[in-house]
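A.B. asks: I would like to see how this sequence folds:
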Amino acid sequence: MASHARPAASDALPVSIADIHAAHVRIADAIVRTPTLISRTLSELTGATVFLKFENLQFTAAYKERGALNTLLQLSEEAKAAGVIAASAGNHAQGLAYHAHRLGVPATIVMPTNTPTVKVTQTAGHGATIILEGDTFDAAYAHARVLEAERGYTFVHPFDDPRIIAGAGTTAVEMLADAPAIDTFVTPIGGGGLISGMATVARAADRRIEVIGVEARLFPSMYNRMRGTHLPCAGDTLAEGIAVKEPGGITARMVQALVDDIVLVSERRLEEAVALLLQIEKTVVEGAGAAGLAALLAYPERFRGKTVGVVLCGGNIDTRLLANVLLRDLARSGRLARLRIRLQDVPGALYQVARIFDQERVNIIEVYHQRVFTTLPAKGLITDIECEARDRAHLERLVAALGEAGYEVHPVELA
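C.D. replies: Presented below is the predicted three-dimensional model:
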């Protein structure tokens, strides 16, 4: 992808390392200087030395505050008085609303009509005026640009703006200050603002730092742009924060010039990464924020032996969704299971099965008896039993014991 020769003056990139250092000075006193910490357990698990940057500890739980604040601080007094506008249903909306309110700048956020209520409420709670318009981000974006023209607002783009990119790049400045040994950045890509800023910092270093982007396999928009492929961009991804169908023009140019490669990660890896970060680091990270770790899990041979910096770029995940991710992870690890057992419809049949669970010390959580909705003969029935084991080996001992007792058992598998 990138040749990494310094761009000639005639094709100099729109954001320089000087821009990023200036942004850092500008915003430093109003953002959280989040820690960059080594994860010994994740390092052992992946074979890399893993440093995590906890941007989920920002006040609005995402790195997006950096670019939003850097942009706001560079507006003229007239522009500040007129106010700013953005189209976003996510972290950009909250970061812009929070800092605009803090600075006394009126902010209007246009969101799609299907935006979850919790996100609307959170953004409004930061003092912004919320307008719900259209069923898609594109429709909300178009409406925001109309209002910009009609009312004299300044539009603040979520990623395709040099001021946004420079602010995002301050993340990498702090990471290298705290962990100078980092030789590889593994960074989520949505529109490309964060990786553009981080790659600018990496290329300005006095040594080689590899920059690898990560996209959800369902939304490989920058991957397509860089490789000339036409993979579909659609689906219900856990990483909705990086589910972007069209990357930015400025960011695409910077990624082409500065980024070494882009890898794609599956939904299963994203779920695993979210669960591991909660279990191991005791930190809540949204799907997009966990994409960097998902790449380490998906491609361990690629990163083995490297000192990797991963940005946990956001922590705004719906609590019910998080609960589902954690339960699915328990199921995949064998600690939670649903077993489908064929029984004879005779007195004591369920009791005999329960005795085997007791003997194997496996906890029964729920029992579902199926007499009617089954393809078995009228005298047969199916019982689904949800249960909790210590680990997969423990579960397998239970299944073996049920089989030895003459029962037909089938685990109900997750997708």
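A.B. asks: rest of the way, CA atoms for contacts and neighbours
C.D. replies: Will do.
A.B. asks: Next, count neighbours for D318.
C.D. replies: When counting by other Cα atoms under 10 Å, one arrives at 12 neighbours for D318.
A.B. asks: For V118, see how far away it is.
C.D. replies: As judged by Cα to Cα, to the nearest Å, D318 and V118 stand 8 Å apart.
A.B. asks: again, but for A62
C.D. replies: 16 Å.
A.B. asks: Quick check on the two: which one has the bigger neighbour count.
C.D. replies: Higher neighbour count among A62 and V118: A62, with 25 against 10, using other Cα under 10 Å.
A.B. asks: ok, and the closest non-adjacent residue to the more buried one?
C.D. replies: Counting by Cα to Cα, 6 or more residues apart in numbering, the nearest residue to A62 once its immediate chain neighbours are dropped is G314, at 4.1 Å.
A.B. asks: Now for the spatially most central residue of the chain: which residues touch it?
C.D. replies: In the chain, the residue lying closest to the centroid (Cα atoms, centre = their mean) is A288, at 1.3 Å. Contact analysis of A288 by Cα atoms under 8 Å, 6 or more residues apart in numbering lists 188, 238-242, 313-314.
A.B. asks: To compare with the earlier structure, here is another sequence to fold:
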Amino acid sequence: MTKPLIRKPSGEGVALAARKIADILPPTPLLPLEVEGQTVWCKAECLQPVGAFKIRGGWHRLTELSDEERQRGVVGVSSGNHAQGVAWAARRLGITAAIVMPNDAPAVKLANTRALGAEVVLYDRPGGEDRDEVAERVCAERGATLVHAFADPWVIEGQGSAGIEIAQQMDAMGLGGPDLIVTPCGGGGLTAGLALSCPDAAIVPVEPEGWDDIRRSLADGEIRRVAADAPATPCDSLQTPGTHPINFEILRERCPFGLFVTPAEVHAAQRLAFEKLRLVLEPGGAAALAAVLAGKVDLKPRTAVMLTGGNTDAAAFAKVLTGTD
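C.D. replies: Next up, the predicted model:
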């Protein structure tokens, strides 16, 4: 198995990733939203070609592979959004990709990943099977490179390119850079990348209720994992068992605290994003907005809110809109 080289993600790496992303994709919109008389700026990453920000990390990571690594292929681990980001990049670069995904992943994410040409290797998340162990085994069998969803320096840098865009977009409007970024958080790849790309902004990660291991880790000063009896959550994209040192080293320096949101708060945010911004958000993609709307964040003059994904099936979204979820 070929593993990523031991290196730390950097601001310079984020800048490189941003230039690479700008060569192939237009910036996603930064939309204004009035919240209790104050404007917040919503970064619509749900409008990416794969419906989520994960395309950024996937592209930066795979374009950094050597020719030999490209020939051996890659293995990703994901509930669906990272899967599609890696699959999209792999197809464009002519690289074989296998994605380890939970057997309870949303059907739309499984279908989209396969449609992009990637092989899907299922594991039993409800049964307690360890996804990283499954991925390590697949990598060892194939000699492939592991493209971790969040604990990879290139993936972290790629996700941080969203922060570069936010700063550029705000600057173009004469606002100056963001002083606060509120973001959904699973394993901490995006949160760490934003911290590197926007060093002058406070970064606040938001997790689902019961899956707020990073919030607890920040409070305790050391990595905590999700409890074995964690409750069910609609935020499948944020169901990570625990962050990794490569992420936490950045988070504990840059994130003053973390927050959690309830399913009801998440669904309220999905409805508001549809009504006010005309956007379809999956539950995990709406977590940061949920915290803002619930009054859990002290807003600053230049607050940015990450809307990270929109991969939800029509039936599930209809239930949210009608309040029958």
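A.B. asks: After superposition, what's the TM-score, could you say?
C.D. replies: The TM-score (TM-score structural alignment, normalised by the length of the second structure) is 0.89; 309 aligned residues with a Cα RMSD of 2.0 Å.
A.B. asks: which of the contacts of A288 of the first structure line up with contacts in the second structure?
C.D. replies: Conservation of the contacts of A288 of the first structure in the second structure, assessed by both residues aligned by TM-score structural alignment, their matches' Cα atoms under 8 Å: retained contacts are 188, 238-242, 313-314.
A.B. asks: Need the max-distance pair from the residues you listed.
C.D. replies: Pairwise distances across these peak at 14.4 Å for L238 and C313 (criterion: Cα to Cα).
A.B. asks: Enumerate every residue touching E366 of the first structure.
C.D. replies: 385-387.
A.B. asks: The residue in the first structure that V182 of the second structure lines up against in helix, strand or coil?
C.D. replies: Counting by TM-score structural alignment, V182 of the second structure lines up with V186 in the first structure. For V186 of the first structure, the assignment made with DSSP: H, G, I helix; E, B strand; the rest coil gives strand.
A.B. asks: Let me know whether V186 of the first structure touches E215 as I believe.
C.D. replies: No - V186 of the first structure is beyond contact range of E215, at 10.7 Å (criterion: Cα atoms under 8 Å).
A.B. asks: residue boundaries of the helices in the second structure?
C.D. replies: 11-24, 54-63, 67-72, 81-93, 107-115, 131-142, 153-172, 189-197, 213-220, 245-254, 263-272, 287-293, 314-322 (DSSP state H).
A.B. asks: In the first structure, point out the residues matching the fifth one.
C.D. replies: Looking back up the chat, that one is helix 107-115 of the second structure. With TM-score structural alignment applied, helix 107-115 of the second structure matches the range 117-125 in the first structure.
A.B. asks: and that stretch, how far from the second structure on average?
C.D. replies: Averaged over the aligned pairs, stretch 117-125 of the first structure sits 1.7 Å from the second structure after superposition, using mean Cα distance after the TM-score superposition for the first structure.
A.B. asks: List the contacts of that stretch.
C.D. replies: With Cα under 8 Å, 6+ apart as the criterion, stretch 117-125 of the first structure contacts 89-90, 93-94, 97-98, 111, 130.
A.B. asks: so where do the strands sit in the stretch 301-415 of the first structure?
C.D. replies: Using DSSP state E, counting those that start in this stretch, the strands of the stretch 301-415 of the first structure run over residues 307-311, 336-344, 363-370, 380-388, 408-411.
A.B. asks: Where in the second structure does the last one fall?
C.D. replies: Same thing as strand 408-411 of the first structure. Using TM-score structural alignment, strand 408-411 of the first structure finds no match anywhere in the second structure.
A.B. asks: follow-up on the earlier one: can you tell me, leaving aside adjacent residues, what's nearest to the match of V182 of the second structure?
C.D. replies: I212 (4.9 Å).
A.B. asks: P234 of the second structure too?
C.D. replies: Per Cα to Cα, 6+ apart, closest to P234 of the second structure is P283, 6.0 Å.
A.B. asks: sorry, back to before: closest to D19 of the first structure out of the strands of the stretch 301-415 of the first structure?
C.D. replies: Nearest of the strands of the stretch 301-415 of the first structure (Cα to Cα): strand 307-311, 20.6 Å.
A.B. asks: Alignment lookup: R227 of the first structure to the second structure.
C.D. replies: In the second structure, R227 of the first structure lands on A219 (TM-score structural alignment).
A.B. asks: tell me the contacts of the residue lying closest to that match once chain neighbours are set aside?
C.D. replies: With sequence-adjacent residues excluded and distances taken as Cα to Cα, 6+ apart, A219 of the second structure is closest to F257, at 6.9 Å. By Cα under 8 Å, 6+ apart, the contact list for F257 of the second structure reads 204-205, 215, 218-219.
A.B. asks: Keep only those that stay in contact in the first structure.
C.D. replies: The contacts of F257 of the second structure retained in the first structure, by both residues aligned by TM-score structural alignment, their matches' Cα under 8 Å: 204-205.
A.B. asks: between the contacts of F257 of the second structure, which is closest to A304 of the second structure?
C.D. replies: V204 (10.5 Å).
A.B. asks: Residue in the first structure paired with the closest one?
C.D. replies: Using TM-score structural alignment, the partner of V204 of the second structure in the first structure is I212.
A.B. asks: close enough to count as contact, its match and G192?
C.D. replies: No - contact criterion Cα under 8 Å: I212 of the first structure and G192 do not qualify, at 12.0 Å.
A.B. asks: neighbour count winner among the two?
C.D. replies: Neighbour count, other Cα under 10 Å: between I212 of the first structure and G192, G192 has more, with 29 against 21.
A.B. asks: and stretch 55-74 of the second structure, which stretch of the first structure?
C.D. replies: Taking TM-score structural alignment, stretch 55-74 of the second structure hits residues 65-84 over in the first structure.
A.B. asks: Ends of the matching stretch, what's the gap?
C.D. replies: End-to-end for stretch 65-84 of the first structure, by Cα to Cα: 15 Å.
A.B. asks: Now do that stretch: everything it contacts.
C.D. replies: By Cα under 8 Å, 6+ apart, the list of residues contacting stretch 65-84 of the first structure reads 23, 26-27, 31, 58, 92, 94-96, 99-100, 105-108, 152-156, 163-168, 170.
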